[in-house]
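In: just a sequence and a predicted model for now, questions to come.
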Amino acid sequence: MSSQRVHASEQTAWIAAPAGVVYGLLADAVRWPLLLPTPVHVERIDFDGVRERLRLWDVAGERVRSFHVRRVLHPRSRTVEFEQEDTARPGAPTTGTWTVEAHGEAQCRVTLRQERTVEGLPAAGTARSRQEWDEEPAAQLAHLTAIAERWERLDELLLSFEDSVHVDGPAELVYDFLHRIGDWPERVPHVESASVTEDVPGVQVAAVDTCATPDGRTLSTKAVRLCFPSAARIVYKELVTPEPIAAHTGEWSLLPDGDGVRVVCAQQVVLREEAALRLPGAGAAGLVEARRYVRTWLGRASTETLRLARWRAQTTVRRLR
């Protein structure tokens, strides 16, 4: 027999970080893709300073999910109420509350309480669903703890930068080049191989081998790419990153620029501290040299891709004239 059941869950973690720091990480959902493992991209649709509506893409196993979240932020009590509207299960939202309680100046307790209605599952299926559902918040709390407890060094570990080129040509040609990442091994010298699946239109999973590091090593990465052709944007997050990098997100965007278009590649990185300190020249200089190394390496790769996109677009326009 199928049934309708309510799953309730409460999980708690003690975090060696100030309560204000932890609440700030929870409140700033737009930065979650860089700080937490499963979110790929978060877009804020509405926000009045207290209430907000978000669209969030994340990965669950091999599947990319998309859903809307309504949240109410309470900075004084350090609580965040939420309602998650899963498009795969209409009418059965997940609701809950994050609560951050200060225990001294450098420690806090975080509690995640949530409820979800499950319809149409037999009892055995409900038990499996509950186990999987309970594992997800436990993983969220573990990753939140790991990033929050590095709060004093977080600014040194975070790296944000962008590269851009002007193109005298239509945005459609540039976007087509960036979208067709499966063709990059024949078009972009530092890309050795690329395997792309797109089970859902606009959602690409790309496994890519590149050779763009200063020492010529081949690196394997895997990324989710969300393609928005009407907005001329491609947002991505690497799920598998090379050793110096703990997390890597970015966006290709095309902006009107005079008679042409400006193509921007914006990237955000969290360094894996232990590996970053082993990079060439990083020893005495610490993370300063490691940041410079990663910025140069990733910037060289993005700049080469941008210039080739420009060349292809402008060459195509000249041929058509």
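Out: Yes, it's here.

In: use CA for all of it now, contacts and neighbours both
Out: Fine.

In: wait, what's in contact with residue 84?
Out: The contact partners of residue 84, taken as C-alpha atoms under 8 Å, 6 or more residues apart in numbering, are 67, 68, 69, 70, 93, 94, 95.

In: give me the spatial nearest neighbour of the fifth one, chain neighbours excluded.
Out: Spelled out, that is residue 93. residue 85 (4.9 Å; C-alpha to C-alpha, 6 or more residues apart in numbering).

In: how near is that neighbour to residue 265?
Out: Distance of residue 85 to residue 265, computed by C-alpha to C-alpha, to the nearest Å: 31 Å.

In: ok, the residue nearest to residue 93 to residue 96 distance?
Out: 12 Å.

In: now the helices for the chain?
Out: Ranges of helices in the chain, per DSSP state H, are 19-27, 32-35, 123-148, 154-157, 171-179, 184-187, 273-276, 282-285, 287-320.

In: okay, one more to line up with it:
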Amino acid sequence: MAELRIRTVRHTIRVAAPPKRVYQLIANVDRWPRIFDPVLSVEHLGFDGSGERVRFWARNGDRLRSWVSSREVSPKRLQVRFRQERAQGPLASLGGLWLVLPKGEDSLVALDHYYRVVDDDPVEAARLEKTITTTSTAMLAAVRRAAELDEVWHSLPDTVHVDDNVEGVSSK
């Protein structure tokens, strides 16, 4: 039996937020249901110091999907490696890397995927590449929104002084 071809794809986005903050958003899967629309829930299955196993529950159109990923977090390198433990057809395997690179005070976020397609089917490979591109682009945009929104919230003052009577102030 011939070895299946490993396909790779990289997507990137520039984020106006410090690299450490961006990395923390990506590394902390507990925040994923608030950041990524399709992700409904995460369940921690184990942690060994640098690696963890996480079950994800997500919407895929009108279907509910679940998968287990092994993740290796590296705060010093600002990266998270991941691999689905059991890829679902037509994927034979799927893994990748989140990488946050400093760009001045901003960040460049790269999301790499490597995958193999059952029987190296070219039609399925093209469909999967399109799906991975759509999903990656949406995830990167969501990371940017969350990181830049965090930046706004972190820069807001804790209190606001009003130089008028309080009757004209509404909390709505």
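Out: Cool, got the structure. Keep in mind it's a predicted model, so treat the numbers as computed, not measured.

In: now the TM-score, please.
Out: For this chain pair, the superposition-based TM-score is 0.81 by TM-score structural alignment, normalised by the length of the second structure; 158 aligned residues with a C-alpha RMSD of 2.5 Å.

In: pick out whichever of residue 85 and residue 265 of the first structure has more residues nearby.
Out: Using other C-alpha atoms under 10 Å as the criterion, residue 85 of the first structure and residue 265 rank with residue 265 on top: 22 against 19.

In: if we can go back for a sec, most tightly packed of the helices of the first structure?
Out: Highest mean neighbour count among the helices of the first structure (mean count of other C-alpha atoms under 10 Å): helix 32-35, with a mean of 22.

In: can you give me the strands in the stretch 101-250 of the first structure?
Out: 108-121, 158-167, 191-200, 203-210, 219-228, 233-240, 245-257 (DSSP state E, counting those that start in this stretch).

In: what range in the second structure matches the fourth one?
Out: In this case it means strand 203-210 of the first structure. Mapped onto the second structure using TM-score structural alignment, strand 203-210 of the first structure covers no residues at all.

In: what do you get for the last one?
Out: Correspondence between strand 245-257 of the first structure and the second structure is not established for any residue, with TM-score structural alignment as the criterion.

In: mind listing what's buried along that strand?
Out: Buried residues in strand 245-257 of the first structure, counted by 16 or more other C-alpha atoms under 10 Å: 245, 246, 247, 248, 249, 250, 251, 252, 253, 254.

In: what is the most widely separated pair among those?
Out: 246 and 254 (27.3 Å; C-alpha to C-alpha).

In: my read: residue 72 of the second structure touches residue 49, true?
Out: No: in this structure residue 72 of the second structure lies outside contact range of residue 49 using C-alpha atoms under 8 Å: 9.2 Å.

In: tell me which of those two has more neighbours.
Out: Higher neighbour count among residue 72 of the second structure and residue 49: residue 72, with 20 against 8, using other C-alpha under 10 Å.

In: which residue, other than its chain neighbours, is closest to the more buried one?
Out: residue 51 (4.3 Å).

In: correct me, but that neighbour touches residue 80?
Out: No: contact criterion C-alpha under 8 Å: residue 51 of the second structure and residue 80 do not qualify, at 9.7 Å.

In: show me whatever sits in contact with both of the two.
Out: Residues touching both residue 51 of the second structure and residue 80 (C-alpha under 8 Å, 6+ apart): 71, 72, 73.

In: how about these in CSV, adding distance to residue 89 of the second structure?
Out: Shown next, in CSV, are those (distance: C-alpha to C-alpha, whole Å):
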residue, distance to residue 89 of the second structure
71, 21
72, 24
73, 27
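
In: closest to residue 123 of the second structure among those residues?
Out: residue 71 (29.4 Å).

In: tell me how far the residue lying closest to that closest one once chain neighbours are set aside lies from residue 97 of the second structure.
Out: In space, residue 71 of the second structure comes closest to residue 82 once its chain neighbours are excluded; the distance is 4.4 Å by C-alpha to C-alpha, 6+ apart. The gap separating residue 82 of the second structure from residue 97 of the second structure is 6 Å, by C-alpha to C-alpha.

In: do the same with residue 79 of the second structure
Out: In terms of C-alpha to C-alpha, residue 79 of the second structure sits 7 Å off from residue 97 of the second structure.

In: for the two, indicate the residue with more neighbours.
Out: Shown here are residue 79 of the second structure and residue 97; by other C-alpha under 10 Å, residue 79 has more neighbours (22 against 19).

In: with adjacent residues omitted, what lies nearest to the more buried one?
Out: Nearest residue to residue 79 of the second structure, sequence neighbours excluded (C-alpha to C-alpha, 6+ apart): residue 99, at 4.5 Å.

In: what do you get for residue 57 of the first structure?
Out: Of all residues not flanking residue 57 of the first structure in the chain, residue 66 sits nearest, at 4.4 Å (C-alpha to C-alpha, 6+ apart).

In: try residue 5 of the second structure
Out: Residue 5 of the second structure sits nearest to residue 116 (C-alpha to C-alpha, 6+ apart), 6.0 Å away.

In: the one you found pairs with which position in the first structure?
Out: Under the alignment (TM-score structural alignment), residue 116 of the second structure maps onto residue 117 of the first structure.
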